[in-house]
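In: structure, please.
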Amino acid sequence: MLEQSLQNSSPTGRLDDHVLPTHISVILLDLLNEEGIREKDVLEGTGLRTDDLRQHSCYIRYQQALQMVDNAIRLSTQTGLGLMVGQREKTSSWGILGFTMASCATLGDAIDVGKQYYQTSEALVDLDFILDGEDIVLRCFPPYPIGKLLHFVVEDALASIYLVFSSWLESPLNLKEIRLAYTRPEYAQLYEELFPCPIHFDCASNDMVFSANDLNRPLLQADPVTAQQCQRFLESQAAEQGHSTDLVRNIRRILLRNPGRFPNMESVAEQLNTSASSMRRHLLHKGLTYQQILDDVRATLSIEYLENTNLSLDDISQLAGFSDSSNFRRAFKRWTGHPPSHYR
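Out: You can find the predicted model right below:
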């Protein structure tokens, strides 16, 4: 249930602290309007009004967005709503970050800008771009356990990124494969119609893999003056929002990147350009330890696998960083207060 997933949301990453722009919510309202579904029914339980959502300056809480998605899935007669929303997104849907990326010289430059300023344009998932030999792996992961809504947020992210990136190029992105950390849905043919590549379900992570050669491809809307102007704005926006000081969230993002291969505190500190002792002091000031954050991330991933995949308990144990399932069961009970079977 949505309530169960939200109640078990991360103690080291609070839902109320995570706010989003409203473009996905507006697209969702429009889609359901076309089905004849009233906007007030889609907004039930959110405390939001339609007029608020359609103001460009409006931001909503992550939990409000999830409640809207949950309502929409329940009310709609259509399947694959996440894919449908993602297909309606454009460069403008990503705000100033989208325009900045589109005006870069190459796709690689655009991705570098996106990685640097991604958190100035919050989304339902966090993203990471990983160079893996001749491939680029775009990995997306929700920052909190969201249960059955995982399908929607991943579908939206992958569909929008594939189509928006492709719109910046002479020809579409060269997709190689898509890997999804949930069971094959009944409407899987919609994935096959949209993505021209092999699609695998019940995987360890949610990845879209494309050719590293695409990084050097020029963008159709390249404009160095616009890129420079927009980037200055993003820099000031990032400074105002203070994302660079959000230590706990940055640690969580690093840990969520590589299920089953969690780095130690020294390695994480190095990636954040700080020392382990400095990171430890900052965490203690917040009343936290690195081990608490690591356990919280392990619990988050484990709940997602239990609720959304057919992976065996042994497989999930490995992905949570345990060599055997008995130790995993004990740790999971300590983290959540419930045995793994409670979520499956």
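
In: every contact and neighbour count from this point should use C-alpha atoms.
Out: OK.

In: list the contacts for the most centrally placed residue in the chain?
Out: Residue closest to the average C-alpha location in the chain (CA atoms, centre = their mean): residue 125, at 1.5 Å. Under the criterion of CA atoms under 8 Å, 6 or more residues apart in numbering, the contact list for residue 125 reads 140-143, 153-154, 157.

In: here is the second sequence; please produce its structure so I can put it next to the first one:
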Amino acid sequence: MPLEDDDAARMRSGRAGFPSLNQRIFAPFKIATVIDAVARRGMTPETVLERTGLTLTDVRDPHTLTSIGQYLVACENIVAAGAAPADAFAIGARLHLSAYGMYGYALMCSPTMRDFFDFAVRYQPLATPTVRLEWRAEGDVAVWQFREIYREVMSSEVRTFLVRQQMKMTFTHIRDTAGTDNLPVRALFALPRDAHAAEDARELSCPCTYDAAANELHYRIGILEQTPELGNRLTRIMLEETCERLIGQSRTSSGLSGEVYQILLNAPSRFPSMETVAAHLGLQERTLRRRLAAEDSSYGGIVDDVRRRLAIEYLQTTRMSVDDVAWKVGFSDGANLRRAIRRWTGKTVAGIRASKAEPI
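Out: Reported below is the predicted structural model:
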């Protein structure tokens, strides 16, 4: 059944800042893990890769770029071939942080677990995400919430499979970083209870509740102040700068959004109107808006990101005053730029300049 316009808009807004389903920007490590995990069940790589447009040679090549959509198709294939919750848990257990490149290493180097939680959420678009990670402190627990943002493109069976996989994957990442003694105190599933409830409790080492309002994994609040074994503040800063550049590259490298980015990057301080950009691209304004929305993007969001990118580059590579930088990127004064820098990065202008990172 086709989505109504308002439903589609809500789903797109829930994916704001995330790659589109068909954007090929991810290394194939997740698909490779699926192939390895289900091989024990006799499922061939060809079964996993059917309809993805990928070969086993592609998946074994770390330079291959894949999309979230291809990963979802691979999961659809194995579920249709008989994959069970045990396979979802097996995949989640195999997806250690070391498989996530710079994003994973940065998480392992977090100076505290609170930093780990914050970083995981902020840079999650680098990790072939199938849900949106969120976290909050609530009383005596730190709560991971897994918001389903691609639910409209998958069956209930695949949805259930991916929720269990995500729960186990987060469980694995916490153990990788904080140690094996840090176990969740409860798991909440926004799914009906089924015959695998006992398996859920065993795999997640905690009681499980079903038909909840959201999919959540709860840890004791004290975990936030723990120091990971590999925690290193300086290494984390360096890796964070790399992740920031990767985020920027992913947003400017493909699709109509990428074309709009490039136009705006070449016209700082006085960004052209959406109507002007549409005309430059040979489109009507409403067509540009619709096509950007189809890529989970918006003109306003792109303008904000271009401002962020340029402002940080000017601050780190020039001696311009804050007011001059503010003017260059379209702010009325330095105070507004300072507030924006805090919103974008969690840092002060002085902190940005002190880091002397490469342009992002």
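
In: still on that earlier bit, structure 2: which residue goes with the residue nearest to the centre of structure 1?
Out: Residue correspondence to structure 2 (TM-score structural alignment): residue 125 of structure 1 is matched to residue 131.

In: which residue sits closest to its match in space, ignoring its chain neighbours?
Out: residue 148 (4.9 Å; CA to CA, 6 or more residues apart in numbering).

In: ok, the equivalent of the one you found over in structure 1 to residue 248 of structure 1 distance?
Out: Correspondence of residue 148 of structure 2 to structure 1, assessed by TM-score structural alignment: residue 142. Note on residue 142 of structure 1: its distance to residue 248 of structure 1, by CA to CA, to the nearest Å, is 15 Å.

In: can you pick out the residue with more neighbours from those two?
Out: residue 142 (21 against 18; other CA atoms under 10 Å).

In: quick check: the gap between the alignment partner in structure 1 of residue 173 of structure 2 and residue 257 of structure 1.
Out: Using TM-score structural alignment as the criterion, residue 173 of structure 2 maps onto residue 164 of structure 1. Applying CA to CA, the value for residue 164 of structure 1 to residue 257 of structure 1 is 23 Å.

In: ditto for residue 28 of structure 1
Out: Taken as CA to CA, the span from residue 28 of structure 1 to residue 257 of structure 1 is 28 Å.

In: help me confirm that residue 3 of structure 2 is found in a helix?
Out: No - under DSSP: H, G, I helix; E, B strand; the rest coil, residue 3 of structure 2 sits outside any helix and is assigned coil.

In: can you get me a residue count around it?
Out: Counted with other CA under 10 Å, residue 3 of structure 2 comes out at 10.

In: still on that earlier bit, quick one: which of residue 28 and residue 257 of structure 1 has more around it?
Out: In this view residue 28 of structure 1 and residue 257 are compared by other CA under 10 Å, and residue 28 has more residues nearby, 22 against 19.

In: that one corresponds to which position in structure 2?
Out: Checking TM-score structural alignment: residue 28 of structure 1 goes with residue 34.

In: wait, that match touches residue 92, no?
Out: No - if you go by CA atoms under 8 Å, residue 34 of structure 2 and residue 92 don't touch, sitting 9.4 Å apart.

In: which SSE is the closest residue to residue 251 of structure 2 other than its chain neighbours in?
Out: Once flanking residues are discounted, residue 251 of structure 2 sits nearest to residue 258: 6.5 Å by CA to CA, 6+ apart. In this assignment (DSSP states H and E), residue 258 of structure 2 forms part of helix 255-265.

In: mind listing what's buried in that helix?
Out: By 16 or more other CA atoms under 10 Å, the buried positions in helix 255-265 of structure 2 come out as 256-258, 260-261, 264-265.

In: stretch 15-35 of structure 2 too?
Out: Result for stretch 15-35 of structure 2 [16+ other CA under 10 Å]: buried residues 15-21, 23-35.

In: in helices, which of those residues fall?
Out: Counted as lying in helices by DSSP state H, out of those, are 29-35.

In: quick one: average offset of the helix or strand harbouring residue 127 of structure 1 versus structure 2, please.
Out: Element membership for residue 127 of structure 1, per DSSP H and E: strand 126-132. Once fitted to structure 2, strand 126-132 of structure 1 is off its aligned match by 1.2 Å on average (mean CA distance after the TM-score superposition for structure 1).

In: related to what we said a few turns ago, for the match of residue 28 of structure 1, which non-adjacent residue is closest in space?
Out: residue 91 (6.1 Å).

In: so the corresponding residue of structure 1 for that neighbour: helix, strand or coil?
Out: By TM-score structural alignment, residue 91 of structure 2 lines up with residue 85 in structure 1. Here residue 85 of structure 1 is recorded as helix under three-state DSSP.

In: residue 85 of structure 1 reaches residue 24, doesn't it?
Out: Yes - with contact defined as CA under 8 Å, residue 85 of structure 1 reaches residue 24; the gap is 7.0 Å.

In: count of residues packed around residue 102 of structure 2?
Out: Residue 102 of structure 2, neighbours per other CA under 10 Å, totals 19.

In: trace it over to structure 1, please.
Out: In structure 1, residue 102 of structure 2 lands on residue 96 (TM-score structural alignment).

In: ditto for residue 248 of structure 2
Out: With TM-score structural alignment as the criterion, residue 248 of structure 2 matches residue 239.

In: any idea which helix or strand carries its match?
Out: Going by DSSP H and E, residue 239 of structure 1 is in helix 224-241.

In: returning to what we had before: any idea how far the match of residue 125 of structure 1 is from residue 121 of structure 2?
Out: Applying CA to CA to residue 131 of structure 2 and residue 121 of structure 2 gives a distance of 11 Å.

In: what residues are shared contacts of these two?
Out: If you check residue 131 of structure 2 and residue 121 against CA under 8 Å, 6+ apart, no residue is contacted by both.

In: in contact with the aligned residue in structure 1 for residue 203 of structure 2, which residues are there?
Out: With TM-score structural alignment defining the correspondence, residue 203 of structure 2 maps onto residue 194 in structure 1. By CA under 8 Å, 6+ apart, the contact list for residue 194 of structure 1 reads residue 159.

In: the same query, at a cut-off of 6 Å, please.
Out: Residue 194 of structure 1 is in contact with no residue at all, counting by CA atoms under 6 Å, 6 or more residues apart in numbering.

In: could you measure from it over to residue 181 of structure 1?
Out: Distance, residue 194 of structure 1 to residue 181 of structure 1, using CA to CA: 18 Å.

In: do the same with residue 330 of structure 1
Out: For residue 330 of structure 1, the distance to residue 181 of structure 1 - CA to CA - is 24 Å.

In: more crowded one of these two?
Out: Ranked by neighbour count (other CA under 10 Å), residue 330 of structure 1 and residue 181 place residue 181 first, with 23 against 14.
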